[in-house]
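Colleague: below: sequence and its predicted model.
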Amino acid sequence: MELMKLLRAAGVGALLSLTAIAPLAAYADNEPLKIGVPMPLTGPLAGGGRMILEGIKFAADEANKEGGVLGRKIELIIEDTKGEPNTAAGIAARMANQQKVYAFVGGYGSTPDFAMLQSVKRNQPIFIHVGSSSVKLEETFGPEPWYHHIYIVDYHRQKAVAAFLDSMNPKPKTVAIAYEDGLYGSDAVKFSDEYLKKAGFDIVMKEPYKTGSPDLSPVLNRVKSLDPDVFFFVGYSGDNIQIARQQQDLGITPKLTLIVSAGEKREDFGAFGKGIAVVGEWAPEQKTEGLDEFLARITPALPANTKVLPTVVMGYTGMQTLIEAVKRAGVVDREKVLAELDTGKFKTPFGEVEYGDGERGGKHQLLSEKNLVAWQYRDTGQQVVWPADKANGKLAYPVGK
């Protein structure tokens, strides 16, 4: 109810109520498959959105170079949601009802994506949702047969954070949490209460902030006064970079700063990033079968100076699984493609994965806490430090030792 109030206040309510059912597009032989790609390409979520788009484009380009899918070229219909609920809802409705896309691959940002999915749920499109993690998405759309989700859900991350901290030696005792005040951060702190406390950690601070805030010193000064073992910061890419720079500027040096991977790269932090630990879905240094070959293919295909980030891999995997499902079905028939998505196993840069049941109602969840890794920024570059079977380095804790 609170979410719907938020969306209606943003002017989304009228649009949601007017969305009509659109029939699936009929595809003549050899007609391109139109794939809707609604992504935030400007605004505060643009960093991650642009990286996801690079992965989607690479997977589509690879398929097209091999003749397409079942003889059909893939045509991407890309539009900028700006990370705004009303804009995202309008774009998705237009793609479904007017542009008659075959399927969707995209989305990044829990609040705008909730509005976007509400706007097309009556159409029941094939929707590969790449980037958002709010549990409200799983609870609301997860049971739908047409909805498939790549990214972890917030409780997966908190399970992984608890396991990561529990593996540390010495084991930390106190954790201070700062979180962005939207769906993304609010769910994160809710599940931190559940999983970190269950693992025996004392949460000494839970402080919200508004994403894109230029001044995070109130949060940091409270961290300084509490002196926790771990400062856990849940934010988007720009927020993560901002907190790293400001805590050094203010001379605030927690024993360990832990952030959530959100599309940024080591170079974005410069000297401010040394020692920061990151929990994310994937790292190029991790030990995964077939990963070196994938990196050799994708790296030269990306724009100059673009790193292969977890968000790139998420976008690639979303498009890859759709392409493979269509190929395995042998036809573009919606029900047969959905059946292949539901039952197939896919070899991806994350390893071999499948869409399975989530814990909060989702029926088609690809990643979980089992796929998450932790890495730590060094003077330059990074090393995967957890779990042991994927690690190529050891955690420095407390930072500086």
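Modeller: Arrived safely.
Colleague: alpha carbons only for contacts and neighbour counts from here, please
Modeller: Fine.
Colleague: and the helix or strand hosting Q383, what does it pack onto?
Modeller: Assigned by DSSP states H and E, Q383 belongs to strand 382-386. Under the contact definition 3 or more C-alpha pairs under 8 Å, 6 or more residues apart in numbering; DSSP states H and E, strand 382-386 sits against strand 373-377.
Colleague: and K347, which of the three is it?
Modeller: What DSSP: H, G, I helix; E, B strand; the rest coil gives for K347 is strand.
Colleague: next one: it from F191, what distance?
Modeller: K347 is 30 Å from F191, where distance means C-alpha to C-alpha, to the nearest Å.
Colleague: another one to put next to it:
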Amino acid sequence: MKKIVSVIMVSFLFLLSACSGGASGDGKGSGKSETIKVGALYPLSGGLALLGEESFRGAELAVEEANKNGGIAGGKKIKLVKGDAVDADAAQAEANRLINQENIKSIIGSYSSSISFAASEVAERSGVLYWELGAVSDSITDRNYKYVLRTNPPASNFSKVHIDFIKNVVTKKLGKSLEDIKVAIAHEDSSYGTTIADEATKLAKKEGINVVANQGYSAGTNDLSSVILNIKKAAPDVIIAVSYLNDSILLARQSEELGLKVPVFIGSGGGHTMSDFKDAMGEKANGIFDIDFPQYQINREVTPGIEQFIKLYKEKYGQEPRSGHSLTNYMGMKVVLDTMDKVGEVDPDKLKEEALKYTAKVGSTVTGWGVEFDKKSGQNKLSQPYVHEWINGELKTVWPENVAVEEPQIGNQ
């Protein structure tokens, strides 16, 4: 009797094993039950969680949309395996966990440059493909790693747009020559803020623009009075600010308290983009510019699919998108999914080879960007930030003209 029971149990276990054989974390297997696991490394708790979560939502929506439409490569479904990377140390630990415990061969992320820099280093050592969909530091792709691809623009592109906007728009609106414009820079001192500030300073010098102050600070500070007073003393025409949410609100509030007023204030993504910034500042947000990823008040003719994205977002999360970070990650994830669809698996070398062949024309994606990866660095060469302005409580795209829905308002806010 014991032998009979044993035989039955072994047969039953074998049957269960055979029935579950279609699902695999490494993309191998057969049939429509197969699931491909992709790591999703974002700051989902802690001080960076607001935009970290917003960024993840974009990738999540792209995956859900693909799965609902039958999956990829003949019916394979994608599963995002989360990793909560609150800082660089956690990013390394979570990347190792995803790779070694979850058997992940492809990771997306990550919003924060310091997190991306650390996690992509782990991925490179492990031969795992790292897709950056939102972090901007140039150093992420400047290392020319074999297994790093980035769909969004680098920080140096933000700096270039800052200087081009000052050169082509601000000087005319203020009636000043380029050499008479005085610019001050206030930036948080992580890789994100420092890269944009340093590059903007270099480009300004090249154009003959006078940078009268360059003030770095910790994003976690609760007092920016010394930074503001130093800038006030320099009496700039333009402030370039690089901030996360909390310090962007602190900078605006303490500037008001200390009487710092400038004709043109230009943020750089992060905090100045979010609806939370507008909610905190009320009418005082009006007139503030922000150079960032594509936002939602934008020329629909060059951003096909944006209405569908907004609809999906509202259905899933019950609110309007909080910033363009979700839109940018949605676009980037669609590139990842398109590439996986063609390859049919998550082999890092095959995906990288296919990605380098991937092209999309400018104005053909939901962000308005094109896609063409630099073969050496892995950077998408056809992505760029745009200039937005808070006008009557709405963040509207104002420059360049091909994506704008309204002209920049300077001197009359």
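Modeller: Thanks, I have the structure now. The structure displayed is predicted, hence computed values, not measured ones.
Colleague: TM value for the aligned chains?
Modeller: TM-score of the superposed chains, computed with TM-score structural alignment, normalised by the length of structure 1, equals 0.86; 370 aligned residues with a C-alpha RMSD of 2.1 Å.
Colleague: circling back to that earlier point, neighbour count winner among K347 and F191 of structure 1?
Modeller: Using other C-alpha atoms under 10 Å as the criterion, K347 of structure 1 and F191 rank with F191 on top: 18 against 14.
Colleague: now the more buried one: closest residue in space, sequence neighbours ignored.
Modeller: Once flanking residues are discounted, F191 of structure 1 sits nearest to Y155: 5.6 Å by C-alpha to C-alpha, 6 or more residues apart in numbering.
Colleague: from K190 of structure 1, how far out is the one you found?
Modeller: 9 Å.
Colleague: quick one, which of those two is more surrounded?
Modeller: The residue with more neighbours, out of Y155 of structure 1 and K190, is Y155; 24 against 14, by other C-alpha under 10 Å.
Colleague: so the residue nearest to F191 of structure 1, which of the three states?
Modeller: Classified using three-state DSSP, Y155 of structure 1 is helix.
Colleague: could you do the one 5 residues further on as well?
Modeller: Classification of A160 of structure 1 by three-state DSSP places it in helix.
Colleague: count of residues packed around it?
Modeller: Neighbours of A160 of structure 1 (other C-alpha under 10 Å): 24.
Colleague: how close does the nearest residue to Y147 of structure 2 once chain neighbours are set aside sit to A73 of structure 2?
Modeller: Closest residue in space to Y147 of structure 2, ignoring its immediate chain neighbours: L129 at 4.6 Å, by C-alpha to C-alpha, 6+ apart. The spacing between L129 of structure 2 and A73 of structure 2, counted by C-alpha to C-alpha, is 19 Å.
Colleague: now do M333 of structure 2
Modeller: Distance of M333 of structure 2 to A73 of structure 2, given as C-alpha to C-alpha: 16 Å.
Colleague: which residue range of structure 1 does stretch 246-263 of structure 2 align onto?
Modeller: Mapping stretch 246-263 of structure 2 onto structure 1 (TM-score structural alignment) gives residues 238-255.
Colleague: is K347 of structure 1 in contact with L366, as I believe?
Modeller: No. With contacts counted by C-alpha atoms under 8 Å, K347 of structure 1 stays clear of L366, the gap being 11.8 Å.
Colleague: OK, contacts around the counterpart of the residue nearest to Y147 of structure 2 in structure 1?
Modeller: Taking TM-score structural alignment, the alignment pairs L129 of structure 2 with I126 from structure 1. Contacts for I126 of structure 1 were tallied using C-alpha atoms under 8 Å, 6 or more residues apart in numbering; they are Y102, A103, F104, W146, Y147, H148, R334, L338.
Colleague: and if we set it to 10 Å?
Modeller: Residues in contact with I126 of structure 1 (C-alpha atoms under 10 Å, 6 or more residues apart in numbering) are 24, 35, 101-105, 145-148, 322, 334-335, 337-338, 341.
Colleague: repeat that for L98 of structure 2.
Modeller: Under the criterion of C-alpha under 10 Å, 6+ apart, the contact list for L98 of structure 2 reads 37-41, 81-83, 104-107, 123.
Colleague: contacting residues for T87 of structure 1?
Modeller: G11, V12, P38, P40, E79, D80, T81, P112, A115, M116.
Colleague: quick one on the thing from earlier: now do the buried residues in the match of stretch 246-263 of structure 2.
Modeller: 238-244, 246-247, 252-255 (16 or more other C-alpha atoms under 10 Å).
Colleague: over to stretch 350-357 of structure 1?
Modeller: Going by neighbour count (16+ other C-alpha under 10 Å), the buried part of stretch 350-357 of structure 1 is F350, V353, E354, Y355, G356.
Colleague: out of those, who's nearest K57 of structure 1?
Modeller: Ranked by distance to K57 of structure 1 (C-alpha to C-alpha), those are led by F350 at 18.2 Å.
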